[in-house]
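Undergrad: sequence isn't available, so here's the structure alone:
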């Protein structure tokens, strides 16, 4: 059986960032068109792509403008915290705003723009594996009186995306479909343009224009990826199981040196890795439901990704 996967935040590097790089001026000040009339510093596409805009991690997608939402204080959940001053803070809001700018610039709805990637925008005809609601469903009522969007097997899993794709989530793919999309993505040069170190982030992260540096410290994906020989091309690794993941190496606080790879992770489980030196690209397809039907926590999800990558590294001679 061919499985279908909710790609979640892989929408950002595979769809939204390429569109922004193709259609938008990276350094024009966008405060006024986006409604940030009280902001004292410029707001640019470059900042949005690199998560260095200073926006907090999350607000519910209710159709209300982001700037208007942020004028109201919302506390009580880690997703609602303020950004860390001076550091890139990973935020869905950056890509929601990029989607707004793209729709204004092109005159086309984001869903139509996204379909040109070769991936499937929701609602889907084939549902992916269902996973339980996560932290955004808990944070939702703390930030808005609007009801949580209804669940549907044909819509993206996370509550924010259920209410609207808008640049940060909402596309899915079967393995062969993602493989073809990644080949086109690499050939078009998009990841090469994203893999440009732009902004320091929290916990030692380094962000480019849509991708993040994969460091080679203990327990980090770059530690595994560093041993993959050149010339592997574009590969899709699929692990559709719900088996309990084996323990992984402990994740040390020091991120270590850059591995030469860049990456992005999807909330629902999939991941994307790219090496500019030889344009190697790995798409990881798995889901986040554990053997008891519960949502895997971040560490267990890292373990499932680690195990899938480790098998591939061994097979590739790394």
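TA: Here it is on my side, so go on. Please read all numbers here as calculations on a predicted model, not as lab measurements. Numbering: from 1, shown residues only.

Undergrad: contacts, neighbours, all on C-alpha from now
TA: OK.

Undergrad: for residue 51, see how far away residue 200 is.
TA: With distances taken as Cα to Cα, to the nearest Å, residue 200 is found 10 Å from residue 51.

Undergrad: higher neighbour count, these two?
TA: Legend: neighbour count by other Cα atoms under 10 Å for residue 200 and residue 51, higher for residue 51 (29 against 19).

Undergrad: name the residues contacting each of residue 200 and residue 51.
TA: Counting by Cα atoms under 8 Å, 6 or more residues apart in numbering, the contacts common to residue 200 and residue 51 are 88, 207.

Undergrad: what ranges does this protein have for its helices?
TA: In the chain, the segments counted as helices under DSSP state H are 11, 17-23, 45-49, 66-70, 92-106, 110-115, 135-143, 159-162, 175-187, 190-194, 221-225, 298-315.

Undergrad: can you list contacts of the first one?
TA: The set of residues external to helix 11 that reach it, using Cα under 8 Å, 6+ apart, is 167-171.

Undergrad: same check, this time on stretch 87-106
TA: Contacts with stretch 87-106, where a contact means Cα under 8 Å, 6+ apart, come from 12, 16, 19-20, 23-24, 34, 45, 48-59, 66, 83, 108-110, 166-168, 199-202, 207.

Undergrad: list the buried residues in stretch 35-51.
TA: By 16 or more other Cα atoms under 10 Å, the buried positions in stretch 35-51 come out as 36, 43-51.

Undergrad: before we go on, here's another structure to hold up against the first:
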């Protein structure tokens, strides 16, 4: 494991990494290597370095908060999301949007597009809901699997509406505090202290390129090293750092503790955190017969092991996990062997890199 991590650094795939591999919650390999920041200053990576989890926010914050809300009887998986966010079904495709269920949003089968740069013009939840109402569906609900940031944006807004609290408070109360995830939080308002975090991109080059077709000539893009604040544009610019699809920061130790809950069927320290039936629903494939992206199969947020998936044949049958944006961060769980793997790299620093996916495949093949 150490040689593989050091090889990734030597080949320039990332400046540094923290990897934690555990069985039954006990670390078998847990080390930090390389640099948390390479430019303009250099900082050493440590076990306590916090990483921008990017799209892992969906399965570490939003998914468990939704499932806990279901357990408490304040939400149903078969409910149309418009029951909680009626303004969502007032614009384009209003009839179809009125039928989109919580289940479909969780399983990425709502028909919503994968991504839209709402942050170019929208600020705040009300503006985002108007933009979502005006966004056409790419498919009828239930007909296609599309990994959609927009679906998890909606789930985050629904949690705020149901609990009448900001999303970060909902997740703190329902997820982070009960699981003792003391180093897990959103970067709200002010950035997290730089010395605690792994550096990300220099500027917003990735999304700046994605926004080129929208003809935006003037936008207050960040130019310096992004560190301690969300790299994702919709989270950072539009929603003050807190969103259902991105914006969460955490450490390998916290994520290892979180992953352990999933391989233990929802039990944390002999206490029931998630209902076992909901854990089964969340980790079984719901997209097997749906045309989707590259053969990827989905449970609720989690990707389920499949030869055509992100990590290919490197992960065992019955396992599940998620690989974040740019293949720089990942969680993978095998409930059969009770093995979990948390891989955190700053592969976006100072620019995104090719080759990370293949490196992750080799790493996970060695682990599992």
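TA: Arrived safely, thanks for sending. If you're wondering where the values come from, they're calculated on a predicted model, not measured in any experiment.

Undergrad: give me the TM-score for this pair.
TA: The TM-score (TM-score structural alignment, normalised by the length of the first structure) is 0.73; 268 aligned residues with a Cα RMSD of 2.8 Å.

Undergrad: one step back: inside strands: which ones of the contacts of helix 11 of the first structure?
TA: Judged by DSSP state E, strands contain the following of the contacts of helix 11 of the first structure: residue 171.

Undergrad: closest to residue 152 of the first structure out of the contacts of helix 11 of the first structure?
TA: residue 170 (12.7 Å; Cα to Cα).

Undergrad: mind listing what the equivalent of that closest one over in the second structure touches?
TA: Under the alignment (TM-score structural alignment), residue 170 of the first structure pairs with residue 247 of the second structure. Contacts for residue 247 of the second structure (Cα under 8 Å, 6+ apart) come out as 52-54, 57, 186-187, 229-232, 235-236, 241.

Undergrad: now render those as JSON lines, adding distance to residue 133 of the second structure and neighbour count.
TA: Converted to JSON lines, the contacts of residue 247 of the second structure look like this (distance: Cα to Cα, whole Å; neighbours: other Cα atoms under 10 Å):
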{"residue": "52", "distance to residue 133 of the second structure": "29", "neighbour count": "32"}
{"residue": "53", "distance to residue 133 of the second structure": "27", "neighbour count": "27"}
{"residue": "54", "distance to residue 133 of the second structure": "24", "neighbour count": "22"}
{"residue": "57", "distance to residue 133 of the second structure": "23", "neighbour count": "24"}
{"residue": "186", "distance to residue 133 of the second structure": "26", "neighbour count": "29"}
{"residue": "187", "distance to residue 133 of the second structure": "27", "neighbour count": "22"}
{"residue": "229", "distance to residue 133 of the second structure": "28", "neighbour count": "27"}
{"residue": "230", "distance to residue 133 of the second structure": "25", "neighbour count": "29"}
{"residue": "231", "distance to residue 133 of the second structure": "25", "neighbour count": "27"}
{"residue": "232", "distance to residue 133 of the second structure": "21", "neighbour count": "23"}
{"residue": "235", "distance to residue 133 of the second structure": "18", "neighbour count": "25"}
{"residue": "236", "distance to residue 133 of the second structure": "21", "neighbour count": "20"}
{"residue": "241", "distance to residue 133 of the second structure": "22", "neighbour count": "24"}
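
Undergrad: ok, of those residues, which one's closest to residue 365 of the second structure?
TA: Closest approach to residue 365 of the second structure among those (Cα to Cα): residue 53, at 22.3 Å.

Undergrad: grab the nearest non-local neighbour of the corresponding residue of the first structure for that closest one.
TA: Counting by TM-score structural alignment, residue 53 of the second structure lines up with residue 7 in the first structure. For residue 7 of the first structure, ignoring the flanking residues on the chain, the nearest one in space by Cα to Cα, 6 or more residues apart in numbering is residue 172 at 4.9 Å.

Undergrad: I'd say that neighbour and residue 9 touch.
TA: No: the pair residue 172 of the first structure and residue 9 does not pass the contact test of Cα atoms under 8 Å, sitting 10.3 Å apart.

Undergrad: what about residue 281 of the first structure, distance to residue 195 of the first structure?
TA: As defined by Cα to Cα, residue 281 of the first structure lies at a distance of 13 Å from residue 195 of the first structure.

Undergrad: neighbour count for those two, which is higher?
TA: The residue with more neighbours, out of residue 281 of the first structure and residue 195, is residue 281; 26 against 22, by other Cα under 10 Å.

Undergrad: ok, the alignment partner in the second structure of that one - contacts?
TA: Using TM-score structural alignment, the partner of residue 281 of the first structure in the second structure is residue 340. Counting by Cα under 8 Å, 6+ apart, residue 340 of the second structure touches 21-23, 25, 256, 259-260, 263, 331-334.

Undergrad: 6 Å instead?
TA: Taking Cα atoms under 6 Å, 6 or more residues apart in numbering, we find residue 340 of the second structure in contact with 21-22, 332-333.

Undergrad: closest to residue 136 of the second structure out of these?
TA: The closest of the contacts of residue 340 of the second structure to residue 136 of the second structure turns out to be residue 332 (Cα to Cα; 33.1 Å).
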